[in-house]
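> Need the 3D shape of this:
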Amino acid sequence: MSLTSELADPASVLSRWCARVFTGTPAVAAHVEAAVQDVRPVRPVHKQVPRRHWAELGGAFGQRIADLVQPAPPYYSLLGLVTAQWATGAWAHRQAAEYRTHRGLPAEFRARALGVRPAATTWLDLGEQLGGAVAGPVPGAAEVWAELFGRARAYQERHAPPGTLGTPGVEAGLARTNWVLSACEDVYRSGAIDPRLARAVDGGGMSVDALRGLATADQVTELAELAKRLHDRGALWELRRLGGNPPEGEQLGIAGPTIVPGWADGDVLLGAVDPARGIGDGTATLLDVKTVVGLRDPGNVGRWLWQLLLYAWLDVGDLYRIRDVGLLLARHGTVVTWSVDQLAEDLLGSPDVIEFRRDELRELVGGILASAGLAFPES
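This is a model prediction of the structure:
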């Protein structure tokens, strides 16, 4: 189980707690819908698309935003390769250590790079619970995967470094790789391998081109259009502002912040990356990336809002300096944000009970984590 799956289950203890205490949810959800009511969203090329299309586009574009924010390893994509037995843990750690965020780490941390994650002004060490190093040679698939990851790093660095978008052709190229990375992440999260990915790897003739050819032309077009929408609607500049307006090519924050190891990961954190280096002001904005077309379901939007607030409340050690939270509505090119206290007040209907409900929530989640053998990270 994870925070996301707990909130998706209306019968879970956590979901029922949120429904009971967050009485202002419908009004805040209506605010989100109103923010894009005059915007025509980016839609699929064809009216009828397979159900899996939405998840595939969401995962691939989530990876694109992660890369826009920080040149960090696609942690769970690499772990997916280990899960599928296409690579060893040691190989995955070596790949992670090649990303710009991890290259300067001491050798002992590079050797287990997947378990070492950047926080606001320090590093979060997850130990070997994620992707332990396994000795021995890697079967043939690893060479192709190494080429894919190596080419992706170089291409990103040259044509679309952090804080920037590429030309339509560049974004199309990134879309093909991000589709594959998202499919690999799904292996880790679900334990199931997409048959198309399995055939490309195990069916003979595996190559980087075959992997990057798994995304359909329509999906590539749509993903490139989503990137263009960020530019055309000004969302890119808003992301840069929230990230402290660093020089072009420098990271805007943290991709995939680990709020509770093994249970809750955010999408992107903007700002709060060591203000001593001139980046950010010491506080940060946590954004979740959403690629849905419609926002009329208050139950669906409400769960997003609960999750955002819970992320902030569950950062018990203030590792990420989260002071604001928000949604990047990708198909609308719109960013909607709140201060953590304002969102809490709006959802609860009163500022007087915020601390009580926050402490109650932490106690409730602490019990859920303990039953799963997990715990809040230390401050």
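
> drop to CA atoms for contacts and neighbour counts, all remaining ones
OK.

> For residue 323, see how far away residue 340 is.
Between residue 340 and residue 323 the distance is 6 Å, computed by C-alpha to C-alpha, to the nearest Å.

> and these two? which has more neighbours close in?
residue 340 (22 against 17; other C-alpha atoms under 10 Å).

> Find the residues that touch each one of residue 340 and residue 323.
Between them, residue 340 and residue 323 share these contacting residues under C-alpha atoms under 8 Å, 6 or more residues apart in numbering: residue 312.

> One more, so I can put them side by side:
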Amino acid sequence: MIGETVFEALEAELRRVRPAGRRLEQGDEDRLARSCFVLARFEELYRSEDCVRWAAPWSAMREKGVVRAWLELASPDVVDDLRQLSWLCFERQADWLGKRVALNPTFAGSAHVGGADADLVLDGYLIDIKTAVRPNEAVPIALYQLLRYTLLDYDDRYGIEAVGIYFATQGQLVRWPLERLMGALARGEPRPLVDLRREVEGIAVDLAPPRSSTIWRY
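Predicted structure coming up:
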């Protein structure tokens, strides 16, 4: 399988580089940037379910081999952008290093809405990552998205105490304590989170979409 071949190569690269907890030299950073671009292409296929507009590098795979063909899909400009985003995050969010993290977390209620996975939970902070030119315009939609994920965590698996948006282009993290945010939206004293989750679970179970649905999968 093409996917397995690519993923095995990417895992081998991670074992070689061992990137956790440090800023990489440019050569290693650029190779991982290419790998991230390839992973993004596969995720795009999974989420869009649109094979027509999603083209694999068939001819290049015959000429150069599967892994090299995929890695070369990332243009120099793309690699440069990804490297800058990575280094900026390392510089601005160094306090993230060493903290407990769950990547691409799913929730107890994810299946009830056709699949919902967030970006990451970092020590009780549910964080959404955005590359927005105008951050202010992205905030309202992102906040409601984060609250939906929080409500789908029926069993409080992640102990979410706050939500935040990391604007990767600007290197800025904006956070809201969950209780304060819910109070502001409720315009007063918010209902207990456990009650809201129980109510959402009851509604979601009744309205659960077919397995093929991709609602909330963004």
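
> What TM-score do the two superposed chains give?
Here the TM-score for the pair of chains, by TM-score structural alignment, normalised by the length of structure 2, is 0.81; 206 aligned residues with a C-alpha RMSD of 2.7 Å.

> counterpart of the longest helix that structure 2 contains in structure 1, which residues?
Ranked by residue count and defined by DSSP state H, the top helix of structure 2 is helix 26-48. The counterpart of helix 26-48 of structure 2 in structure 1, using TM-score structural alignment, spans residues 168-190.

> And the matching stretch, how far out from the chain middle?
Distance of stretch 168-190 of structure 1 from its chain centroid, counting by C-alpha atoms, centre = their mean, to the nearest Å, is 13 Å.

> tell me the average deviation of stretch 175-185 of structure 1 from structure 2 after fitting.
Stretch 175-185 of structure 1 differs from its equivalent in structure 2 by a mean of 1.0 Å after superposition (mean C-alpha distance after the TM-score superposition for structure 1).

> So which residues make contact with that stretch?
Stretch 175-185 of structure 1 has contacts (C-alpha under 8 Å, 6+ apart) with 56-57, 59-61, 63-64, 74, 76-81, 148, 152, 193-194, 197, 211-215, 220, 223-224.

> can you give me the strands for structure 2?
Per DSSP state E, structure 2 carries strands over the ranges 101-103, 120-122, 125-130, 162-167, 172-177.

> what helices or strands is the last one leaning on?
Going back to what we said before, that points to strand 172-177 of structure 2. strand 162-167 (3 or more C-alpha pairs under 8 Å, 6 or more residues apart in numbering; DSSP states H and E).

> Taking structure 1 as the reference, give the residue range the strand it packs on aligns to.
Counting by TM-score structural alignment, strand 162-167 of structure 2 corresponds to 324-329 in structure 1.

> chain center to that stretch, what's the gap?
Here stretch 324-329 of structure 1 is found 12 Å from its chain centre; the criterion is C-alpha atoms, centre = their mean.

> mean shift of it relative to structure 2?
Once fitted to structure 2, stretch 324-329 of structure 1 is off its aligned match by 1.4 Å on average (mean C-alpha distance after the TM-score superposition for structure 1).

> in that stretch, what's buried?
With burial defined by 16 or more other C-alpha atoms under 10 Å, the residues of stretch 324-329 of structure 1 counted as buried are 324-329.

> Let me have these in a markdown table, extended by distance to residue 188 of structure 1.
As requested, the buried residues of stretch 324-329 of structure 1 are exported to a markdown table (distance: C-alpha to C-alpha, whole Å):
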| residue | distance to residue 188 of structure 1 |
| --- | --- |
| 324 | 30 |
| 325 | 27 |
| 326 | 27 |
| 327 | 25 |
| 328 | 25 |
| 329 | 26 |
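
> and residue 176 of structure 2, what pairs with it in structure 1?
So, by TM-score structural alignment, residue 176 of structure 2 is matched to residue 338.
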